[in-house]
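Undergrad: no sequence for this one, just the structure:
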């Protein structure tokens, strides 16, 4: 495919157990800014939680890497953005590919699973991985309130969607998947000084899944000359649909050299939990 003059594309990567819902209205806002948005469905997603069994961290990385390589020759500029586990995948692929043709945005990257709602016994999972490996396939990690959302209205909408069985996010994942994320987290921590593209990290101070320590570590290792951290004060983990969602969108637009004023107030409150596509 021929490259269009001054063309700009952006690859959006969703999180574990999720869909493009994880990114809220970001896709529409980026399209409004004149970018071509591209999404993908990670292996094991958009079906049933059982589909995740047997999918490895390598599978997720290679899927994002393949999509990145498909898009790269099509654009003058290609940005990469991910949310939650998608942020880790975006970082890892940008690092492996030595990406310099665009910018990186990592939203709520869970480099450490140490948020305020994570149970004190979370470290016992490593015992299960080593001594009870078959249990990782049968043990379920349930989605529970607050569902990563501080906004009570949005939380109630999410709860209703789960009750209806809407296919926007898995209601549980096998512990096996957390083990794969743990493997991914280890990879991401290594070689971060190889990232030289401008990088935006956005993290909520009250993130219940992963503390601010995650983004602070990334900022330090990537280096302040390449990375910037924006801290949100009124959200939990799902920052693209929570109270600070407009601030997130404005920060992303500014990072990408676009007008932050393109972020418009929502006409319908339920828009914040609708899919991009």
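TA: Right, received. Where do you want to start? On a predicted model such as this, the values are computed, not experimentally measured, just so you know.
Undergrad: rest of the way, CA atoms for contacts and neighbours
TA: Noted.
Undergrad: residue 219: how many residues sit nearby?
TA: Neighbourhood size, residue 219 [other CA atoms under 10 Å]: 20.
Undergrad: swap that for residue 131, sorry
TA: 10.
Undergrad: now do the contacts for the closest residue in space to residue 196 that isn't next to it in sequence.
TA: For residue 196, ignoring the flanking residues on the chain, the nearest one in space by CA to CA, 6 or more residues apart in numbering is residue 226 at 6.1 Å. With contact taken as CA atoms under 8 Å, 6 or more residues apart in numbering, residue 226 is in contact with 195-199.
Undergrad: ranking those residues by neighbours, who comes first?
TA: Compared across the contacts of residue 226, residue 199 has the highest neighbour count, 27 neighbours, by other CA under 10 Å.
Undergrad: now residue 157: how far from residue 208?
TA: Distance of residue 157 to residue 208, computed by CA to CA, to the nearest Å: 19 Å.
Undergrad: of the two, who's got more company?
TA: Using other CA under 10 Å, the more surrounded residue of residue 157 and residue 208 is residue 208, with 23 against 15.
Undergrad: ok, second structure coming up, stack it against the first:
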């Protein structure tokens, strides 16, 4: 089996800090680079223990990703969560795009560990019939056009694949569908960001998420100056600042009752 080197800049990130842990997860065909600014901000400004893993098959080559499954991606973030749980008393999970979908899986299935979840342009549905048709198409090409690098800021760049392996599209759809069905199991505090203009994930995913989780404490923030990869875009500082505030205010008050806010 071929071993593919990690693209420079796409390496995972870990910073040991205090007893509040933050698991930050990148998206489909992306790499830790897309959320590294957010992870470093939480480590520096919050003093948190921050883990930014590299999902299997990501940050290397599309051919490498073609060999992976949703189960591989889930196992990766479960392992990272367990490692944080060994050293932290409260843990928050943060995810961009499919990383947010993975975060919701953890929040639904690891309720005793996840104290809060933050999602950024996270898909629970894609509304792309042509893309869905390729998931089980026998004549689908090996690789499809990439879905990354949807960024408004012309000076920002994402390390992502130009093409997505067709074999992983069905994995993505299964992951999304199961997360959507499990939303009522989520009771921890939720902060969701959605870009008003997103060319990958319909912005209506944000309100849908807020409407279907069982959390009493949930907030939706609309980003006005970023596209899909908002963690690298013009609103990246706001995302980092709001996420830091969200975590700080809930580190030791996760049993408190909160009011739902949407803007």
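TA: The structure has been received and is ready for your questions. Remember, predicted model here, so these are calculated numbers, not experimental data.
Undergrad: which residue lines up with the residue nearest to residue 196 of the first structure in the second structure?
TA: Taking TM-score structural alignment, the alignment pairs residue 226 of the first structure with residue 217 from the second structure.
Undergrad: equivalent analysis for residue 170 of the first structure, please.
TA: Correspondence of residue 170 of the first structure to the second structure, assessed by TM-score structural alignment: residue 161.
Undergrad: what count of nearby residues applies to the counterpart of residue 49 of the first structure in the second structure?
TA: Aligning on TM-score structural alignment places residue 49 of the first structure opposite residue 62 in the second structure. When neighbours are defined as other CA under 10 Å, residue 62 of the second structure has 21 of them.
Undergrad: buried ones in stretch 44-52 of the second structure?
TA: Buried residues in stretch 44-52 of the second structure, defined by neighbour count with 16 or more other CA atoms under 10 Å: 46-52.
Undergrad: would you list the residues you listed in CSV and tack on distance to residue 208 of the second structure?
TA: Shown next, in CSV, are the buried residues of stretch 44-52 of the second structure (distance: CA to CA, whole Å):
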residue, distance to residue 208 of the second structure
46, 30
47, 32
48, 30
49, 31
50, 28
51, 28
52, 27
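Undergrad: now, these that are in strands?
TA: Among the buried residues of stretch 44-52 of the second structure, the residues falling in strands (DSSP state E) are 49-52.
Undergrad: now, which of these sits nearest residue 82 of the second structure?
TA: Closest to residue 82 of the second structure out of these is residue 51 (11.1 Å), distances taken as CA to CA.
Undergrad: these two touch, right, the closest one and residue 23?
TA: Yes: using CA atoms under 8 Å, residue 51 of the second structure is in contact with residue 23, at 5.0 Å.
Undergrad: mutual contacts of those two, please.
TA: Common contacts of residue 51 of the second structure and residue 23 (CA under 8 Å, 6+ apart): 80, 84.
Undergrad: in which helix or strand does residue 11 of the first structure reside?
TA: Using DSSP states H and E, residue 11 of the first structure falls within strand 8-13.
Undergrad: just name whatever secondary elements the helix or strand that comes right after that strand is in contact with.
TA: Following strand 8-13 of the first structure in sequence order, the next helix or strand is helix 26-32 (DSSP H and E). Where contact means 3 or more CA pairs under 8 Å, 6 or more residues apart in numbering; DSSP states H and E, helix 26-32 of the first structure is packed against strand 36-39, helix 245-255.
Undergrad: now with 7 Å, please.
TA: Helices and strands in packing contact with helix 26-32 of the first structure are not found; criterion 3 or more CA pairs under 7 Å, 6 or more residues apart in numbering; DSSP states H and E.
Undergrad: buried ones in it?
TA: Neighbour-count burial for helix 26-32 of the first structure [16+ other CA under 10 Å]: 26-30.
Undergrad: quick one: residue 29 of the second structure and residue 159 of the second structure, what's the gap?
TA: Distance of residue 29 of the second structure to residue 159 of the second structure, given as CA to CA: 9 Å.
Undergrad: please name the nearest non-neighbouring residue to the alignment partner in the first structure of residue 53 of the second structure.
TA: Aligned by TM-score structural alignment, residue 53 of the second structure pairs with residue 40 of the first structure. In this structure, residue 40 of the first structure finds its nearest non-sequential neighbour in residue 13, 6.7 Å apart by CA to CA, 6+ apart.
Undergrad: surely the one you found touches residue 39?
TA: Yes: with contact defined as CA atoms under 7 Å, residue 13 of the first structure and residue 39 form a contacting pair (6.4 Å).
Undergrad: show me how far stretch 197-206 of the first structure is from its chain's centre.
TA: 11 Å (CA atoms, centre = their mean, to the nearest Å).
Undergrad: which residues in the second structure does that stretch align to?
TA: Against the second structure, stretch 197-206 of the first structure falls on residues 188-197 (TM-score structural alignment).
Undergrad: what is the end-to-end distance of that stretch?
TA: Using CA to CA, the two ends of stretch 188-197 of the second structure sit 28 Å apart.
Undergrad: mind checking how far the spatially most distant residue from the centre of the second structure is from residue 94 of the second structure?
TA: Going by CA atoms, centre = their mean, the residue of the second structure most distant from its centre is residue 139, 30.4 Å out. To residue 94 of the second structure, residue 139 of the second structure is 36 Å away according to CA to CA.
Undergrad: now residue 18 of the second structure. Nearest residue, chain neighbours left out?
TA: residue 48 (5.1 Å).
Undergrad: residue ranges for the helices of the stretch 51-200 of the second structure, please.
TA: Secondary structure of the stretch 51-200 of the second structure (DSSP state H, counting those that start in this stretch): helices at 62-65, 70-85, 98-109, 129-133, 169-182.
Undergrad: quick check: which of the ones you listed is nearest to residue 241 of the second structure?
TA: helix 98-109 (17.8 Å).
Undergrad: the closest one against the first structure, how far on average?
TA: Here helix 98-109 of the second structure, set against the first structure after superposition, deviates by a mean of 0.8 Å using mean CA distance after the TM-score superposition for the first structure.
Undergrad: so that helix matches what in the first structure?
TA: With TM-score structural alignment applied, helix 98-109 of the second structure matches the range 85-96 in the first structure.
Undergrad: for that stretch, what is the distance to the chain centroid?
TA: The answer for stretch 85-96 of the first structure is 9 Å, by CA atoms, centre = their mean.
Undergrad: swap in stretch 180-196 of the second structure?
TA: The answer for stretch 180-196 of the second structure is 12 Å, by CA atoms, centre = their mean.
Undergrad: tell me how many other residues surround residue 163 of the first structure.
TA: 10.
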